[in-house]
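K.L.:
What follows is a predicted structure for the sequence shown.
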Amino acid sequence: MRLIHVATFSALSLVSVSAFAQAPAGPASPAGGDKDAARRHYDHCLELFNTEAFDSALAECEKANQLAPSYKILYNIGLIHRELNDFSQALKAFERYLSEGGTDIPDARRAEVDKYVSQLKGLVANLDVRVNIPGADVSIDDVPVGKAPLGRVRVNPGHRKVTATREGYAPVTKVVNIAVGENGDVELSLTNLGAAAPKGALAATPVESTEPNPWTTRAWVGWGVTGALAIATGITGYLALDKSNKLSDARNTPDPDPSKMDSQSKDVKTFSIASDVLLGATIVGAGVSTWLTVKAVTWKGEGASNKEAPSVSLNVTPFGVVTQGKF
């Protein structure tokens, strides 16, 4: 069958090329340079078709028809689309060939194309495309098919991507699955970019600040200082306890040395006071570090509103230091 197509395609070139030799009547008559370029593209189309490079052959034939339009080239374009299994475009090309060729088409050729048309009509589907905004551009599988309202469009069976676009509106794409001979439909609703988001729509995700968080370093420093104070509290507390034990042992000796006991008593008092001061500083440091940590976690960048910003406060009571906060 492919050999028959190649032979038919090659034979047609004898009459198709002649279309470039004479300019079509009417104002759309191409310049001589255009006809020469069209002939070159058409020759390339034949070469590529014979090597089964159908995609490239289609591009060359379409370019030739653009430069020097001829209904005869539509026959070739239809054959290439048929080889590519693009049945809807093949059907479109063959129907245009019959329409534009009219009575100039030989009876044998018309009978052949009529047979192709009959076969292809049984291999396509129909899709009713409806868009809420008139004048929107509609494309199927990224190929423009017209402006809304379109009505029914012939498509190849399978998964088809239908897209509607118009300036000032967000583009909409839907993928539909349609079978051979089926009459499907798809509705596309464009949304005005200037319109408010509908109720129930998801809120836009806030953009995270790319600025460095200044509170992170401060929080680490705070916890570092708090840790050092806690260690110092532990050491001074241990020394105060050790000095206190030694003072008790000295008092229990038969003949204690008053001067030595006085010195040990001062040491116990000194380390006890130091331990209490360091413990208080540790508690304060822990509170401040907690506040810095909360600031680091909730920081959203400079200038970000934070009406419910967390707060931490330290209060001294007769029973100790109380840390309270709101998060």
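P.N.:
Looks like it came in fine. Predicted model only: the values in this text are computed from it and were never measured.
K.L.:
Only C-alpha atoms from now on, for both contacts and neighbour counts.
P.N.:
Noted.
K.L.:
hey, where'd the helices end up in the protein?
P.N.:
2-21, 32-50, 54-67, 71-83, 87-101, 107-121, 214-251, 258-298 (DSSP state H).
K.L.:
And the ones you listed: which comes nearest residue 190?
P.N.:
Nearest to residue 190 among these is helix 87-101 (26.7 Å), distances taken as Cα to Cα.
K.L.:
Can you mark which positions in the closest one are buried?
P.N.:
Neighbour-count burial for helix 87-101, counted by 16 or more other Cα atoms under 10 Å, picks out 87-98, 101.
K.L.:
next one: stretch 50-61
P.N.:
Across stretch 50-61, burial judged by 16+ other Cα under 10 Å covers 50, 54, 57-58, 60-61.
K.L.:
quick one: which of those is nearest residue 117?
P.N.:
Residue 117 has its nearest neighbour among those in residue 58, at 19.1 Å by Cα to Cα.
K.L.:
Put this next to the first one:
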Amino acid sequence: MRIAALSSRCWGRRCSALLLLTAVATAPLTASAQGAPGQPATSEDAGSSFERGVKFFHDGDYVAAMVQFKRAYELDPNYVVLYNIGQTARELKNYSEALQALEKYLAEGGAQIDAERRTRVEGWVAELKEKVATVTLKTNVEGADIAVDDVAVGRTPLDKPVVMDAGKRKISAIKEGYAPLTRYVEVAGAEQKTVALDLVSLTGPKGPDTGPDVKGPMQPEIKHTPWPWIGLGVTAAAGIATGVVGGLAFGKKSEFEDALAAFPGNPETIENTRTDAKTFATTADVLGGVTGGFAVLTIIAFAVDYGRSPPKAAPTAEAKKTSFTPIVAPTYVGLRADF
């Protein structure tokens, strides 16, 4: 099979023919891969794909040319096709792929490559190395699938650093049971760099079995009693009653004063109004005392009940409860607290 030259190209400052390996410089492509289902691949299949790649390259459609050259190499992995893949990758400014293809071309071609062409390709390789970075990718868990610019490069731990084009690169790590991770990293030409990718488990950290829970006991919850609020309600009710009775006492006093000022006075009316005024006044004083007493007790109850700290009891001991019991007697009003 004859392979025609594509065109003349300049590599940096060095111009050279973009030789896509003539029949004189190459061996024929041989069948070593499978073609259509049920049919073995032939050198003609690889050759046809190669020739289509050459046509696409002449037309400036480097993406299609790359597909055809890779297809030809897949059907017949002949080292001469790597030369075309490297040249096409350079046109696509995919310097890392161009570098790897040309290095593989030199390695697989070995002594079959003439000295002049080897020297030329080695010069291109040296220039490409200035346009790529060598990045060591590490993950905190093994078995993570790594991709650079959405192109898979392997599964961790990777056996070697990843060669990537200089610039801003997208690095992704995916592993089942972990949140997907994407980082954008800037790398410079000829730079050697290490990038750590820490994946976060979706099920939380799983540490070694340490046996039973050794945490200290939880502090028991403080349960507040209703007595402070009952005291507040009684105080409010007593205050209202004191106001009402006080108002009635003031009214009876006014009636008593009016009865005294009437002429001629009625002794029975005067006595009745005086008794009523005195009764209401006494009642208002008692209710006022009750209101004041309950107000003090209510304040104390709130201070004690809501000012308590959690009891420092042993894990199996129950926290003591505080209770309040109101005491009402004919001569005093009180509140008993049990701690």
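P.N.:
Great, that's in hand. Remember, predicted model here, so these are calculated numbers, not experimental data.
K.L.:
Quantitatively, what TM-score do the chains reach?
P.N.:
After superposition, the two chains reach a TM-score (TM-score structural alignment, normalised by the length of the first structure) of 0.53; 192 aligned residues with a Cα RMSD of 2.7 Å.
K.L.:
quick one: what's aligned to residue 144 of the first structure in the second structure?
P.N.:
Using TM-score structural alignment, the equivalent of residue 144 of the first structure in the second structure is residue 152.
K.L.:
contacting residues around the residue lying closest to that match once chain neighbours are set aside?
P.N.:
The shortest distance from residue 152 of the second structure to any non-neighbouring residue, by Cα to Cα, 6 or more residues apart in numbering, is to residue 146 (5.9 Å). Counting by Cα atoms under 8 Å, 6 or more residues apart in numbering, residue 146 of the second structure makes contact with 152-156, 171-174.
K.L.:
now the residues you listed: which count as buried?
P.N.:
Buried residues within those, counting neighbours by 16+ other Cα under 10 Å: 154-156, 171-174.
K.L.:
can you tell me which of the residues you listed are in strands?
P.N.:
In strands, judged by DSSP state E, the following of these are found: 154-155, 171-174.
K.L.:
I'd assumed residue 137 was in contact with residue 165 of the first structure.
P.N.:
Yes: contact status for residue 165 of the first structure versus residue 137: in contact at 5.2 Å, counting by Cα atoms under 8 Å.
K.L.:
Map residue 280 of the first structure onto the second structure.
P.N.:
Checking TM-score structural alignment: residue 280 of the first structure goes with nothing.
K.L.:
measure residue 280 of the first structure to residue 315 of the first structure for me?
P.N.:
From residue 280 of the first structure across to residue 315 of the first structure, the span is 12 Å (Cα to Cα, to the nearest Å).
K.L.:
Tell me the counterpart residues of stretch 46-65 of the second structure in the first structure, please.
P.N.:
With TM-score structural alignment applied, stretch 46-65 of the second structure matches the range 38-57 in the first structure.
K.L.:
and for that stretch, what are the contacting residues?
P.N.:
6, 9-10, 13, 17, 20, 58-61, 63-65, 67-68, 80, 83-84.
K.L.:
Flag every buried residue along stretch 182-192 of the first structure.
P.N.:
Under the neighbour-count criterion of 16+ other Cα under 10 Å, stretch 182-192 of the first structure has 184, 188, 190-191 buried.
K.L.:
Out of those, list just those in strands.
P.N.:
Assigned to strands by DSSP E, the following of these qualify: 184, 188, 191.
K.L.:
Give the equivalent position in the second structure for the second one.
P.N.:
The reference is to residue 188 of the first structure. Aligned partner of residue 188 of the first structure by TM-score structural alignment: residue 197.
K.L.:
so how many other residues sit close to the closest residue to its match other than its chain neighbours?
P.N.:
Closest residue to residue 197 of the second structure apart from its sequence neighbours, by Cα to Cα, 6+ apart: residue 139 at 4.7 Å. Counted with other Cα atoms under 10 Å, the neighbours of residue 139 of the second structure add up to 19.
K.L.:
Over in the first structure, tell me which residue corresponds to residue 139 of the second structure.
P.N.:
When the first structure is aligned by TM-score structural alignment, residue 139 of the second structure is paired with residue 131.
K.L.:
What distance do you get for that match to residue 22 of the first structure?
P.N.:
Counting by Cα to Cα, the gap from residue 131 of the first structure to residue 22 of the first structure is 44 Å.
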